[in-house]
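Colleague: generate coordinates for the sequence data below:
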Amino acid sequence: MKQEDFSFKTLQAITDNLYIGIYVTDGSGKAIYINKTFEDISLLKKEDLLGHDINELVKKKYFTASATVLTLNTKQPSVVTYITKAGKKLLSRAKPVFGNNKELTLIVNSVYDVTEFDYKGELDFDSKINIDGFQQFIAYNKKMLEILDFVSHIALVDSTVLITGETGTGKEVLAKLIHSLSKRKNKPFIKVNCAAIPENLIETELFGYEPGAFTGASPRGKKGFFEIANNSTLFLDEIGELPLNTQAKLLQVLQDKKFTKVGSPKLIEVDVRIIAATNRKLEEMMEKNLFRQDLYYRLNVIPIDLPPLRERLDDIEPISTYIVQRMNNKYGFEKTLSRELIEFFKLLPWKGNIRELENVIEKLLVVVPRKEITKEDFLKLERTKKSEINPKQLISDCEKEVLLKLLSSSKSMRDMANKLGVSKATVIRKLKQYNISVHK
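Modeller: Presented below is the predicted three-dimensional model:
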């Protein structure tokens, strides 16, 4: 075919047969081209979208958010996940196109379906399992865009991923995104918080047990997380908290794809993709013999290090804007953050990262009665917070006092557990949490 014969009809035939959706707007954000794949994955008709401004469509809730809006404001590439009016979850990568006069002429969106199958199978095994719930991912920062480009490639293979980064940087959100872009997306995303399981229960929780395997075991036995996550993705959060003996068994599963339940010699073969995450320095833990070196190298096949919010300052405004929008929808508000406050946010350390930012914004929206929230409102809230008693600390102090009193008056750990109405394992975990000596 000659170049002069390349018609709009030919272009449409090509883009309609791509596996990704294409959504193109002009320089003002008005939709001018949509391919059939976008219609299929969004469950929206292009007749309802073409010619309409993106801000209008977001306002009418056709989309919960938009990469086009972010790129319109920044004139830079961006990535956003959002939900359509029809309930489909999509990831959009927007790229600006400039004319000869350097004016924005087009914004081209490549759109991916990240909707997961609504799995309602046998999930009566344990409350610690968390089936995926949609969480927004917004990125404009160059480092984050590079990470998301990388993720779009590695999601399609089954190699083990190790996500590192400070608390609140979005490690779980990224793990869910990897799963939703993978060939395993139609299976449940299974999350295990390794720090939340008592040390003496970790092996049975991960690998399960046979009926009657130990005193107090269920007569029906129990499936472990690995068996439940067969053919899917298992997210091991806070992997650095695993005790050494469990690390050895985890290593065996990663190497052989097989494991044994507690109380059974039978090998069970599984096909599980592992994504692990931690905010701890595993290299330092290895030097102190707290984390196995061989396990580290098995987990660290594909490393992803998420930068803290203070290193992606250009993401603060779009993330804040989205949080405000979501909270406005939740509470029926019509509030905004002042430009001065947004700029002030960029000067703060955000040790809790995005989680802390979200917490601060929600408090401001709820507490401040005015529509526009200012820097002074934030400073006033901070002064009030410093003068208040920390309720979590108060609860912790009371809990520790009760444990100390019961420890001196109880005959044994089991006696203490009975008085508190909890398991012996819970008592041991609480004593360890508060560094209470149990020499008695």
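Colleague: every contact and neighbour count from this point should use C-alpha atoms.
Modeller: Fine.
Colleague: ok, the nearest residue to Ser66 once chain neighbours are set aside to Asp315 distance?
Modeller: Using Cα to Cα, 6 or more residues apart in numbering and skipping the chain neighbours, the partner closest in space to Ser66 is Val80 (6.3 Å). To Asp315, Val80 is 11 Å away according to Cα to Cα, to the nearest Å.
Colleague: here is a second sequence; please produce its structure as well for comparison:
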Amino acid sequence: MNTTMNQEWMQSLLSSFHNGVIVIDRYNQIVFLNDAAKQLLHLEGEEWKGKDIFALLPETKLPHVAKTGERMIGTEAIIHGRTFLVNRTPFYENGELAGAVAVLQDFNEIEHYRQLSKQMETIIEFSTDGIYVVDGNGITLMVNSAYEQITGFRREELIGRHMEELVREGYFDQSVSLLVLKQKQRISMLQTIGGKKDVIVTGNPVFNEQGDIEMVVTSVRDISELNKLKLELEKAKSFSQLNQHRYTFSVDNREEAMICRSPAMKTLIDKVMQIAAYPTTVLLTGPSGVGKEVIANLIHYLSPRKDAPFIKVNCAAIPESLLESELFGYEKGAFTGAQAGGKIGLFELADGGTILLDEIGEMPLSLQVKLLRVLQEKRIQRIGGRKAKALDVRVIAATNQDLQKQMEAGLFRADLYYRLHVVELYVPPLSERPQDIEPLLDHYFSFFCEQYRIPKKLSPAAKAVLERYHWPGNVRELKNLMENLVVSVPSRCIEPDDLPSHIRRQMESPSASTLKEKVEQYEKQLVFETLEAAPSLRKAAEQLGIDHSTLVKKLQRWGIAKRPRP
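Modeller: Next up is the predicted model:
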């Protein structure tokens, strides 16, 4: 027994313990005290060796454990006027009871750690970031108040539940905690909470001494507002960065600009500057992607209302059943499911400022009547309300549809059309203003190089190809392609071969002169675009509405033996 206990490695191990350790043999003789125990018992030197434990601790129960093998865990003991928490356990040698070990922990230290724990809980609770903690099995242990405020979920809904269960029930679209448990590393990701709020979450694994994950601590930050600010910042930059192809104007004693070189866009901006100061209704027309919302921004920021609210509504994005309540609001108890205190509408939020009704052609006829009344009377009445409220709102409507054809088809009211059509501003597609393509290419390519800190160059040959492209998606397509080229092409200099295949093919096609040639050229482009998106020739044929054999024959006639490379 003594030979075993006197081994250097055992003494070194036990001496390193922060808590006091006392070891006796089955004859109640002390065989080991670590430094912490000596300090607790006010002992110096080695005079304790071989002494009976009762000589030092007359009321100790350690001999009882050494005699019976009974464990005594978590009991209190008073030694020299101080209270300790004591764990007493037997130890065995060659299968026989050989003695007992006592581990002593000062109650003052325990209370100190409790206070530290309480302080940490308070810090976590009052953190402005949401905190979500799960154990090593994915069970929710705790969430803080900030998390409840960010997500709208109550901790009672979450604590004690497995993350997989919460994902299945739609609380989260995905769980960073489960990914951390699987990959055993720190992970950050974007997450949608409750199907509506964007947050950035960072899951941090906490490992135990064995290298296993004991828990995952996740911080959650709401970035919904940051996303909105980022979009607004991008729009502002489109005005504020100057170069030789920008049309400048003054806002708040600062020079602002829009990218343009074509006479059509310069005429449009001149007209915007002429009408911006007046509260008249404006109808913005033009194909998708031409920048109608940018023009709406310009009208608002050049108007006396620039410091008032600018509310933007996409009439096509809001379900018809909700659009009326979103626009006009409702009173308490107006309908089943209404908020207890009612809800303010977007028109009221825009009072004193501007409201943009984008995709106005998608507004249902039943709502067009109410919108017309608001425009004529300049008053708003909430759903379920009895009193009308006077409004001072400038209305800008935007559409990529032909509203006159919509009227002829009975889909848009003529009286509303003429009420909106006080000033119409047509934003032409890039095909009608090719002079703007080069400055737009230069601007957006430089913009994304700077944003992502990637030094790249657009070769003259690639730029020439892009200038001849017809840009059916207009400025939106051009901007997205510039971002794609900057982030996805590995080479520093972008050449024609790096451009998307549908652009390369259009440029490689010979110029069509007859109607038949033009039709075939368009047919080729349509077929190639479908082939790129479809997983197989058979699926492409289905999407094109032709037989598989017909598609194969067309490709053979065009000298293409297989699907073109993407």
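Colleague: now do the shared contacts for Val80 and Asp315 of structure 1.
Modeller: Ile138, Ala139 (Cα atoms under 8 Å, 6 or more residues apart in numbering).
Colleague: on that earlier part again, next helix or strand past the host helix or strand of the residue nearest to Ser66 of structure 1?
Modeller: Assessed by DSSP states H and E, Val80 of structure 1 sits inside strand 78-83. Note on strand 78-83 of structure 1: by DSSP H and E, the next helix or strand toward the C-terminus is strand 89-98.
Colleague: coming back round to it: what is the burial count for the residue nearest to Ser66 of structure 1?
Modeller: 22 (other Cα atoms under 10 Å).
Colleague: for it, what are its contacts?
Modeller: Applying Cα under 8 Å, 6+ apart, the residues contacting Val80 of structure 1 are Ala65, Ser66, Ala67, Leu91, Ser92, Arg93, Gln136, Phe137, Ile138, Ala139.
Colleague: matching residues in structure 1 for stretch 389-396 of structure 2?
Modeller: Residue correspondence for stretch 389-396 of structure 2 in structure 1, counting by TM-score structural alignment: residues 268-275.
Colleague: ok, the residue nearest the centre of structure 1 to Ser78 of structure 1 distance?
Modeller: Geometric centre of structure 1, nearest residue: Val173, 1.5 Å, by Cα atoms, centre = their mean. Applying Cα to Cα, the value for Val173 of structure 1 to Ser78 of structure 1 is 17 Å.
Colleague: show me the contacts for the alignment partner in structure 2 of Leu244 of structure 1.
Modeller: Aligned counterpart of Leu244 of structure 1 in structure 2: Leu365 (TM-score structural alignment). Applying Cα under 8 Å, 6+ apart to Leu365 of structure 2 gives the contacts Leu411, Phe412, Arg413.
Colleague: just tell me what the first one corresponds to in structure 1.
Modeller: Structural alignment places Leu411 of structure 2 opposite Leu290 in structure 1 (criterion: TM-score structural alignment).
Colleague: residues near that match, how many?
Modeller: 16.
Colleague: where does stretch 197-204 of structure 1 end up in structure 2?
Modeller: Using TM-score structural alignment, stretch 197-204 of structure 1 pairs with 318-325 in structure 2.
Colleague: and that stretch, what's buried?
Modeller: Judged by neighbour count using 16 or more other Cα atoms under 10 Å, the buried positions of stretch 318-325 of structure 2 are Leu323, Glu324, Ser325.
Colleague: show me how far that stretch is from its chain's centre.
Modeller: Its chain's C-alpha centre and that of stretch 318-325 of structure 2 lie 25 Å apart, by Cα atoms, centre = their mean, to the nearest Å.
Colleague: Ile380 of structure 2 touches Ala388, doesn't it?
Modeller: Yes - assessed by Cα atoms under 8 Å, Ile380 of structure 2 is found in contact with Ala388 at 5.4 Å.
Colleague: which one of the two has more residues nearby?
Modeller: Neighbour tally, Ile380 of structure 2 and Ala388, criterion other Cα under 10 Å: the higher count belongs to Ile380, 23 against 12.
Colleague: need the counterpart of the more buried one in structure 1.
Modeller: In structure 1, Ile380 of structure 2 lands on Phe259 (TM-score structural alignment).
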